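Q: just coords:
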């Protein structure tokens, strides 16, 4: 599988981690999940992210999941390797790259407070990872680390193994525009920008210069449809598809039960056997399930109306 590059485009879906009802990794569901995402047309997979419940996994489980997914996938796989220290980060990165991963993703630790600290951290990451291509995960709503466009530009100029930005700032549309402006002026390389936040702003992000999505949603075909139609120049069709799925995507972005609702729908679709989150984790109430079922019914009717 080719290595991740700054030309990457499309949808690199953030995968869930399937668990049995007793909280063990469900390996059969892992296989089924990989097949499902590929059948829906994703460009790549991103595993061991925050919504993949990576912090709840042991180091051995993380390696085994990476090995299983990489061996089964026919698309590039990016692996989240964020860790409190560089040594475990490098250890996991070396391991998954040896398995055939396309690249790795690194989020900043919450302790970073200044621009210089952010730059110094990623300079250390680049040194520790050597030739491994990596994704800068910019998700201040979770990490509490704000990375200004000028800092990202500096990282891109100085650290050639940074090939992608996972843009997950909110509001962040102006940031995409600022980053694209500096590359268009020739002041920095043009790297890939894939966006997160459940795809809630995907059409606007594409219009500002994003190359696609790197996020999760129980209907990855929404993101695939939006990105493919933008690539064809059919923004109206992209918006029609997006609008049909938006109510459910919005529901999925709730703190606490968002991931539980995503897993509920994936289980309902037959992708994973159980919607279980590993403890500590939320579960849906009867009222929550009624909400989701109502949204699914309305979504189905709307998709029929637009012929999608």
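A: Yep, that arrived. Bear in mind that the values here come from a model prediction, so they are computed numbers and not experimental data. Numbers count the residues shown, from 1 in each chain.

Q: going forward, measure contacts between C-alpha atoms and count neighbours the same way
A: Noted.

Q: what is the burial count for residue 60?
A: Residues lying near residue 60 (other C-alpha atoms under 10 Å) number 10.

Q: and what of the one 3 residues further on?
A: Using other C-alpha under 10 Å, residue 63 is surrounded by 18 other residues.

Q: so who does it touch?
A: By C-alpha atoms under 8 Å, 6 or more residues apart in numbering, the contact set of residue 63 is 92, 95, 96.

Q: can you give me the offset of the helix or strand harbouring it from its chain's centre?
A: Per DSSP states H and E: residue 63 is located in helix 59-72. Offset of helix 59-72 from its chain centre (C-alpha atoms, centre = their mean, to the nearest Å): 17 Å.

Q: what's the answer for stretch 86-97, then?
A: On C-alpha atoms, centre = their mean, the centre of stretch 86-97 falls 19 Å from the chain's centre.

Q: and that stretch, what's buried?
A: By neighbour count on 16 or more other C-alpha atoms under 10 Å, the buried set for stretch 86-97 is 86, 89, 90, 92, 93, 94, 96, 97.

Q: repeat that for stretch 207-222.
A: So for stretch 207-222, counting by 16+ other C-alpha under 10 Å, buried means 208-222.

Q: now the helices for the chain?
A: For the chain, the helices defined by DSSP state H occupy 27-39, 59-72, 86-99, 115-129, 140-143, 149-158, 173-184, 202-208, 220-231, 235-252, 258-268, 286-306.

Q: please enumerate residues in contact with the longest one?
A: By C-alpha under 8 Å, 6+ apart, the surrounding residues in contact with helix 286-306 are 240, 241, 244, 245, 247, 248, 261.

Q: how much space separates residue 84 from residue 112?
A: According to C-alpha to C-alpha, to the nearest Å, residue 84 and residue 112 sit 12 Å apart.

Q: so how far is residue 219 from residue 300?
A: Distance of residue 300 to residue 219, given as C-alpha to C-alpha: 12 Å.

Q: follow-up on the earlier one: make CSV from the contacts of residue 63 and add distance to residue 230 to it.
A: Compiled in CSV, the contacts of residue 63 are given as follows (distance: C-alpha to C-alpha, whole Å):
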residue, distance to residue 230
92, 36
95, 36
96, 33
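
Q: between those residues, which is nearest residue 170?
A: Nearest to residue 170 out of those is residue 92 (C-alpha to C-alpha; 29.4 Å).

Q: can you pull the contacts of the residue nearest to the closest one when sequence neighbours are not counted?
A: Counting by C-alpha to C-alpha, 6 or more residues apart in numbering, residue 81 is the residue found nearest to residue 92 once chain neighbours are left out, at 6.3 Å. Residues in contact with residue 81 (C-alpha under 8 Å, 6+ apart) are 48, 89, 92, 93, 104, 105, 106.

Q: and of the residues you listed, the nearest to residue 282?
A: Proximity of these to residue 282 (C-alpha to C-alpha) peaks at residue 48, which lies at 18.7 Å.

Q: one more to weigh against that first structure:
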């Protein structure tokens, strides 16, 4: 089971038209582009997919579109999170998850639970889920870190198979890697920390940048996983300038602007996000041109 989630998972953006509807043609181009670029699995309805501002109906339609576009039958991870544990359990039990391989669930935001609360939240969700669960630690958004101790406690649950770690705390990641079992995956949630994460036992990354540069990024991760760190480092440094610009005005604002430059989708996002400013667009274009 866990082997299918090693390597690069792309956190797919949701392409929109100027009117705010899902751009089906652009989505098909994106899936084809990232698949041909070498990604190992597809992640939908995450932060990068603007899950917070898409409706339940759109999410269901988007999933069906993904199944149709996924001609290589890559594994699919479905993002599902919230701070109302009971409502989340009800949602996961009502969803049609046929064809989905795993769920990715961010820690509960806003409520500010203790570590015990986080543990019980995920335990309840994993007990109820018909699919394996990947934890998602992103304290910059949730205002609560999932500690290494809590992660390792949760890793003992038979239906919890890994964690997407976006705390930027390598000491915490090393503590997880030091004690994790072979049946638990440590996945980078920060593109630029992927190589260091792999070097301590990480399995790969769920990536934003792989939307725009799947070929470069997938080769980088493959080299790192094969111990070719010098080659991986060269690729990392090559994309460093572009990556540093992607988050200046929020995610996925930057990567959608890059995808616009690549003629894959338009840069439209949903409020409260707004599309990239002219100055950021110019900087991103210049950084992208340096890669050609």
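A: Done, it's in. Computed from a prediction, not measured in an experiment: that's the story for all the values here.

Q: before we move on, the earlier item: most neighbours out of the contacts of helix 286-306 of the first structure, which is it?
A: Using other C-alpha under 10 Å as the neighbour criterion, residue 261 leads the contacts of helix 286-306 of the first structure with 26 neighbours.

Q: that one -> the second structure?
A: Structural alignment places residue 261 of the first structure opposite residue 254 in the second structure (criterion: TM-score structural alignment).

Q: what distance do you get for its match to residue 157 of the second structure?
A: Residue 254 of the second structure is 37 Å from residue 157 of the second structure, by C-alpha to C-alpha.

Q: swap in residue 8 of the second structure?
A: Applying C-alpha to C-alpha, the value for residue 8 of the second structure to residue 157 of the second structure is 24 Å.

Q: then residue 29 of the second structure?
A: Separation of residue 29 of the second structure from residue 157 of the second structure (C-alpha to C-alpha): 38 Å.

Q: with residue 289 of the second structure instead?
A: Using C-alpha to C-alpha, we find residue 289 of the second structure at a distance of 46 Å from residue 157 of the second structure.

Q: neighbours around the closest residue to residue 189 of the first structure other than its chain neighbours, how many?
A: Of all residues not flanking residue 189 of the first structure in the chain, residue 183 sits nearest, at 5.6 Å (C-alpha to C-alpha, 6+ apart). Using other C-alpha under 10 Å, residue 183 of the first structure has 15 neighbouring residues.

Q: now swap in the one 5 residues further on and tell me
A: For residue 188 of the first structure, the count of nearby residues is 19 (other C-alpha under 10 Å).

Q: right, and it touches residue 155 too?
A: No. Judged on C-alpha atoms under 8 Å, residue 188 of the first structure makes no contact with residue 155 at a distance of 9.5 Å.

Q: buried set for stretch 129-142 of the first structure?
A: 129, 132, 133, 134, 135, 136, 137, 138, 139, 140.

Q: surely residue 264 of the first structure is in contact with residue 270?
A: No. If you go by C-alpha under 8 Å, residue 264 of the first structure and residue 270 don't touch, sitting 10.0 Å apart.

Q: in the first structure, what range does stretch 213-231 of the second structure match?
A: Using TM-score structural alignment, stretch 213-231 of the second structure pairs with 219-237 in the first structure.

Q: just stretch 170-177 of the second structure next, same as before
A: Using TM-score structural alignment, stretch 170-177 of the second structure corresponds to residues 173-180 of the first structure.

Q: residues in contact with the matching stretch: which ones?
A: 148, 149, 152, 153, 167, 190, 204, 205, 208, 209, 210.

Q: how far away is residue 274 of the second structure from residue 220 of the second structure?
A: According to C-alpha to C-alpha, residue 274 of the second structure stands 31 Å off from residue 220 of the second structure.

Q: please say which of the two ends up with more neighbours.
A: Shown here are residue 274 of the second structure and residue 220; by other C-alpha under 10 Å, residue 220 has more neighbours (23 against 14).

Q: quick one: contacts for the more buried one?
A: Neighbour list for residue 220 of the second structure: 231, 232, 233, 235, 236 [criterion: C-alpha under 8 Å, 6+ apart].

Q: can you pick the most crowded of those?
A: Going by other C-alpha under 10 Å, residue 232 tops the contacts of residue 220 of the second structure with 24 neighbours.

Q: what separation do you get for it and residue 186 of the second structure?
A: Distance of residue 232 of the second structure to residue 186 of the second structure, computed by C-alpha to C-alpha: 19 Å.

Q: before we move on, what about residue 127 of the second structure?
A: 21 Å.

Q: who has more neighbours, those two?
A: Legend: neighbour count by other C-alpha under 10 Å for residue 127 of the second structure and residue 186, higher for residue 186 (26 against 16).

Q: chain neighbours aside, what residue packs nearest to that one?
A: Spatially, and ignoring its direct neighbours in sequence, residue 186 of the second structure is nearest to residue 202 (4.8 Å; C-alpha to C-alpha, 6+ apart).

Q: now check the first structure for the residue matching the one you found.
A: Match for residue 202 of the second structure (TM-score structural alignment): residue 210.

Q: wait, its match sits on residue 190?
A: No. With contact defined as C-alpha under 8 Å, residue 210 of the first structure does not count as touching residue 190 (11.0 Å).

Q: quick one: residue 103 of the second structure and residue 206 of the second structure, what's the gap?
A: 13 Å.

Q: residue 120 of the first structure: which of the contacts of helix 286-306 of the first structure is nearest?
A: Nearest to residue 120 of the first structure among the contacts of helix 286-306 of the first structure: residue 261, at 38.0 Å, using C-alpha to C-alpha.

Q: what's the neighbour count on the aligned partner of residue 28 of the first structure in the second structure?
A: Here residue 28 of the first structure is matched to residue 25 in the second structure, going by TM-score structural alignment. Counted by other C-alpha under 10 Å, the residues lying close to residue 25 of the second structure total 11.

Q: before we move on, what about residue 19 of the second structure?
A: Neighbours of residue 19 of the second structure using other C-alpha under 10 Å come to 8.

Q: now residue 77 of the first structure: closest residue in space that isn't a chain neighbour?
A: Closest residue to residue 77 of the first structure apart from its sequence neighbours, by C-alpha to C-alpha, 6+ apart: residue 45 at 4.8 Å.

Q: my guess is that neighbour contacts residue 12. True?
A: Yes. Assessed by C-alpha under 8 Å, residue 45 of the first structure is found in contact with residue 12 at 4.8 Å.

Q: more neighbours: the two, which one.
A: It is residue 12, of residue 45 of the first structure and residue 12, that has more neighbours when counted by other C-alpha under 10 Å, with 29 against 26.

Q: what does that one correspond to in the second structure?
A: Applying TM-score structural alignment, one finds that residue 12 of the first structure aligns to residue 9 in the second structure.
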